[in-house]
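S.K.: what follows is a predicted structure for the sequence shown.
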Amino acid sequence: MDDKVRVDKWMWAVRIFKTRSMAADACKKGKVCINDVTIKPSREVKLNEKIDIRVPPIIRSYRVKAISGKRMSAKLAVDFVEDITAQDQLDLLNATKNFGFEQRQRGTGRPTKQERRLIDKLKKG
């Protein structure tokens, strides 16, 4: 474990972001806050800090449990970060997830002409 790690590197290491550049861009765009203050990617992260990340339409919250600058597997990442996102935010995410879109089984592909006509018929009444 490290003593001092940049916040963009830590968010990448614990798998909040896919790449370090995505984490840095989120900080630069003002989407990452620590203690309600917008931060730069170079800010060092400290133990037990609360990090808020704005991911429209919600704000995800994380608590720093341990510090590391090395990328780790998802199984190990749970020892370094705690997801403390409020339940009402998660409910809002689930409510907007399926709004206005058709749901199909993964791998079934696009609907055929016959299936499309059936879908249109069901939508209209």
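M.R.: Great, that's in hand. Since the structure is predicted, the reported quantities are computational estimates derived from the model, not experimental observations. Numbers count the residues shown, from 1 in each chain.
S.K.: every contact and neighbour count from this point should use C-alpha atoms.
M.R.: Noted.
S.K.: how about Ala26, what does it touch?
M.R.: By CA atoms under 8 Å, 6 or more residues apart in numbering, the contact list for Ala26 reads Val32.
S.K.: where exactly do the helices run in this protein?
M.R.: Using DSSP state H, the helices of the chain run over residues 7-13, 20-28, 74-77, 87-97, 113-124.
S.K.: check the offset of the second one from the chain's centre.
M.R.: Put plainly, it is helix 20-28. 13 Å (CA atoms, centre = their mean, to the nearest Å).
S.K.: against that first model, consider the following:
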Amino acid sequence: MVKIRLDKWLWAARFYKTRSLAAQEIGKGRVLVNGQAAKPAREVAADDLVSVRKNDPPTEVRVLAISNVRGPASVAHLLYEETPESLAAREHAMETRRLAPEPALDIAAGRPTKRDRRLIGQIKGR
């Protein structure tokens, strides 16, 4: 069975731009392999479940193939398959963000003007 370092696989599968960035994220505990924290030198093989907490919610993928080289995105996508639970969670989060109110709408009139600040000061007794 062919195995490869976790940081190298994440780099080849285009989850991270560099191997060192992948190693840093693994060190911070943002990448799990089969539900357990991993180190950058941990070897992954086909059928391993890798959870990458890059966005909210985390992306869970099943390793399908191993590659030592970083290729185009179309080839990198063939190295893994996202789990149905992960896809459903991502779609739910996207729908929640779409339906959430725009935070900027809470500020109806924007910042107070100089006149407004004077009135506020008079009301507060300054």
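M.R.: Perfect, I can see it now. Predicted model, so just to flag it, every value in this text is computed and none were measured.
S.K.: quick one, which of the helices of the first structure is packed in tightest?
M.R.: Compared across the helices of the first structure, helix 7-13 shows the largest average neighbour count, a mean of 25 (mean count of other CA atoms under 10 Å).
S.K.: adding distance to Ala66 of the first structure, write the helices of the first structure out as JSON lines.
M.R.: Below are the helices of the first structure laid out as JSON lines (distance: least, CA to CA, whole Å):
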{"stretch": "helix 7-13", "distance to Ala66 of the first structure": "10"}
{"stretch": "helix 20-28", "distance to Ala66 of the first structure": "18"}
{"stretch": "helix 74-77", "distance to Ala66 of the first structure": "10"}
{"stretch": "helix 87-97", "distance to Ala66 of the first structure": "24"}
{"stretch": "helix 113-124", "distance to Ala66 of the first structure": "50"}
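S.K.: which one of the ones you listed lies closest to Ser42 of the first structure?
M.R.: helix 7-13 (6.5 Å; CA to CA).
S.K.: Provide the aligned range in the second structure for the closest one.
M.R.: Using TM-score structural alignment, helix 7-13 of the first structure lines up with residues 6-12 of the second structure.
S.K.: the matching stretch vs the first structure, average distance?
M.R.: Superposing on the first structure and averaging over aligned pairs (mean CA distance after the TM-score superposition for the first structure), stretch 6-12 of the second structure comes out at 0.4 Å.
S.K.: what about the residue positioned nearest the centre of the first structure, distance to Met22 of the first structure?
M.R.: Central residue check for the first structure by CA atoms, centre = their mean: the C-alpha nearest the mean position is that of Ile16, 6.0 Å away. Applying CA to CA, to the nearest Å, the value for Ile16 of the first structure to Met22 of the first structure is 10 Å.
S.K.: ditto for Lys75 of the first structure
M.R.: 22 Å.
S.K.: one more: Gln87 of the first structure?
M.R.: Taken as CA to CA, the span from Gln87 of the first structure to Met22 of the first structure is 26 Å.
S.K.: what residues are up against the aligned partner of Asp36 of the first structure in the second structure?
M.R.: Using TM-score structural alignment as the criterion, Asp36 of the first structure maps onto Gly35 of the second structure. Contacts for Gly35 of the second structure (CA under 8 Å, 6+ apart) come out as 49-51.
S.K.: and the residues you listed, which of them are in strands?
M.R.: 49-51 (DSSP state E).
S.K.: returning to what we had before: can you list the contacts of Gly35 of the second structure in TSV and add distance to Gly29 of the second structure and neighbour count?
M.R.: Listed next are those as TSV, based on distance: CA to CA, whole Å; neighbours: other CA atoms under 10 Å:
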residue	distance to Gly29 of the second structure	neighbour count
Leu49	15	22
Val50	12	23
Ser51	10	21
